[in-house]
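[1] return a 3D structure for these sequence lines:
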Amino acid sequence: MRETAGTATGLRERKKERTREALVDAALELFLRKGYDATTIDEIVAAVEVSRRTFFRYFAGKEEVALARAIEFEGLFLEALTARPAQEAPLTALRRAGAEVFARVAEEEQEGAGQEFLRMRRMIEATPVLLAASLRNAMELERRMAREIARREGLESERDRRPALLVTLYHSVMRVAMDEWTEGGALDVARLARVIDEAWDDMGTLLTGRWTAGEIPRA
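    Sure, this is the predicted structure:
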């Protein structure tokens, strides 16, 4: 039976996706084993048995492939935020979008994925070019999130600072929670959800002005 045009296109798209995923996996394995600076694009394409030309169809360079997983996560978050019900309060929409994406990650998590995440995060923080790129991506993500919150609320993000302030607050809590999660050692997503909820509880306390200097932190 002959393939229809739609079937052929679908097969090509799946092949492209498999090639891209193979390049990301090979690159991350090499970066973690040899280090980012010591890894070359030639080594990455050799591991997948494709050409440099094929690599550059998918990525602008090593920096982009190193941050591919983080960029994918950001895309999932923006999709989840855009899909939240219009009647949800902005902060509720942000928190539920984040929880939805983490739940999806937990479903797909493979054995050892948490340790790989931790190693990648430490590598990014220890590699100036990757840290700079990661911070640029984070700033752009915050701008896009603020525009989405403004759209949901019928505001103009260029004239109203509240969406930007809310998104900055959200990311501040998430960064602190992620730091605590990775430093804790047991990198399971269920624990991350608990840490995030506790961090929001603490932020709520701070925002109401109920700060007690002598409080004993939670175990």
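[2] alpha carbons only for contacts and neighbour counts from here, please
    Noted.
[3] scan this structure for its longest helix.
    helix 5-34 (DSSP state H).
[4] got the buried residues for that one?
    19, 20, 22, 23, 24, 25, 26, 27, 28, 30, 31 (16 or more other CA atoms under 10 Å).
[5] nearest to residue 64 among those residues?
    Residue 64 lies nearest to residue 24 out of the buried residues of helix 5-34, by CA to CA, at 9.6 Å.
[6] so the closest one versus residue 33, what's the distance?
    Remark: distance between residue 24 and residue 33 (CA to CA, to the nearest Å) = 14 Å.
[7] cool, residue 125 as well?
    16 Å.
[8] how about residue 172?
    Distance, residue 172 to residue 33, by CA to CA: 31 Å.
[9] for the buried residues of helix 5-34, give me CSV that also has distance to residue 50.
    Shown next, in CSV, are those (distance: CA to CA, whole Å):
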residue, distance to residue 50
19, 9
20, 11
22, 10
23, 9
24, 13
25, 14
26, 12
27, 13
28, 16
30, 16
31, 18
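[10] looking at those residues, which one is closest to residue 140?
    Nearest to residue 140 among the buried residues of helix 5-34, with distances taken as CA to CA, is residue 24, at 22.1 Å.
[11] contacting residues for that closest one?
    65, 66, 68 (CA atoms under 8 Å, 6 or more residues apart in numbering).
[12] need the next SSE after the one helix or strand the first one maps to, C-terminal direction.
    Remark: residue 65 resides in helix 62-66, with elements defined by DSSP states H and E. Proceeding C-terminally, helix 62-66 gives way to helix 68-83 as the next helix or strand, assigned by DSSP H and E.
[13] next up, for comparison:
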Amino acid sequence: MPTLRERKKARTREALVEAAQRLFFKQGYDSTTVDEIAAEAEVSRRTFFRYFPTKEAVVFPDNAERLERFRQLLRAAEPGESPFASVRRACVGIATELMQDPHSYAEQQRLVVASPALIAHELESDREWEAAIAEALLRAGAISTSSINPDIQYRARILAGAAMGVVRATLKHWRDSGCAINLLDLAEEGLQMLEQGVGRTLFMKNSAA
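    The predicted model follows:
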């Protein structure tokens, strides 16, 4: 059970997120300052930065924790599971989380598409997810990333980039539908298409090397 201090911290964090969202939708992300967010949440500027390192970060409050859960899912390969199947399972696991609160995701994306700064921030975040997929593919192939053949690393990065392309297209299609389509079905379909087309290439070439 969370301690009193932990509950207070969670409430303050939630208050900052809600205050930021109110201001962003009222006056725009780019026109809103950290000082205004802090004042709206009735805390100091210093308190804001104890919870969020940048203004962009308050738009994506769950990203760091979600990325870590994604990495954990990638590491939890099931017996006999193919490397790309592990990636698909991890992506579907995160999709399950998003489906629990589609409204929050849709609201977040409304802000993102209206701000070049947030688009850039999201693209930078995507690179972290892409790197996690590439590392998982290499790890699943029982290859040491410190001594791996550069060609294998290159192919892993290509496949990870392709997987993230599927993820982005899937999320956009889901968002454009008003989050009415089943995201899990979309994710499964898109990633299966990728696996059937190119997902085996890295490992076939690696085994032949």
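[14] I'd like to know how far the alignment partner in structure 1 of residue 170 of structure 2 sits from residue 105 of structure 1.
    Aligned by TM-score structural alignment, residue 170 of structure 2 pairs with residue 177 of structure 1. Distance of residue 177 of structure 1 to residue 105 of structure 1, computed by CA to CA: 17 Å.
[15] same question, residue 170 of structure 1
    For residue 170 of structure 1 relative to residue 105 of structure 1 (CA to CA), the value is 20 Å.
[16] also residue 61 of structure 1?
    Where residue 105 of structure 1 is concerned, residue 61 of structure 1 sits at a distance of 26 Å (CA to CA).
[17] could you do residue 165 of structure 1 as well?
    27 Å.
[18] cool, residue 17 of structure 1 as well?
    Distance from residue 17 of structure 1 to residue 105 of structure 1, by CA to CA: 18 Å.
[19] which stretches in structure 2 count as helices?
    Using DSSP H, helices in structure 2 cover 4-27, 34-41, 45-51, 63-75, 83-100, 102-113, 116-140, 150-176, 183-194, 201-208.
[20] tell me the counterpart of residue 53 of structure 1 in structure 2.
    Residue 53 of structure 1 maps onto residue 46 in structure 2 when the alignment is built from TM-score structural alignment.
[21] and residue 191 of structure 1, by the same measure?
    In structure 2, residue 191 of structure 1 lands on residue 182 (TM-score structural alignment).
[22] contacting residues around its match?
    Residue 182 of structure 2 touches residue 174, counting by CA under 8 Å, 6+ apart.
[23] mind redoing it with 10 Å?
    95, 96, 99, 174 (CA atoms under 10 Å, 6 or more residues apart in numbering).
[24] out of those residues, which comes closest to residue 124 of structure 2?
    Out of the contacts of residue 182 of structure 2, the member with the shortest distance to residue 124 of structure 2 (by CA to CA) is residue 95, at 19.7 Å.
[25] mind checking what that closest one lines up with in structure 1?
    Per TM-score structural alignment, residue 95 of structure 2 is aligned with residue 102.
[26] what about its match, neighbour count?
    19 (other CA atoms under 10 Å).
[27] would you check how far apart it and residue 73 of structure 1 are?
    Distance of residue 102 of structure 1 to residue 73 of structure 1, given as CA to CA: 9 Å.
[28] likewise for residue 86 of structure 1?
    22 Å.
[29] these two: who's more crowded?
    residue 73 (14 against 11).
[30] so what's that one up against?
    Going by CA under 10 Å, 6+ apart, residue 73 of structure 1 touches 79, 101, 102, 105.
[31] which one in structure 2 is aligned with it?
    By TM-score structural alignment, residue 73 of structure 1 lines up with residue 66.
[32] residue 170 and residue 105 of structure 1: who's more crowded?
    residue 170 (17 against 13).
[33] contacting residues for the more buried one?
    91, 94, 95, 142, 164, 200, 203.
[34] any idea what the fourth one aligns with in structure 2?
    Alignment note (TM-score structural alignment): residue 142 of structure 1 maps to residue 130 of structure 2.
[35] correct me, but its match touches residue 164?
    Yes: judged on CA atoms under 10 Å, residue 130 of structure 2 makes contact with residue 164 at a distance of 6.1 Å.
[36] which residues do the two both contact?
    residue 158.
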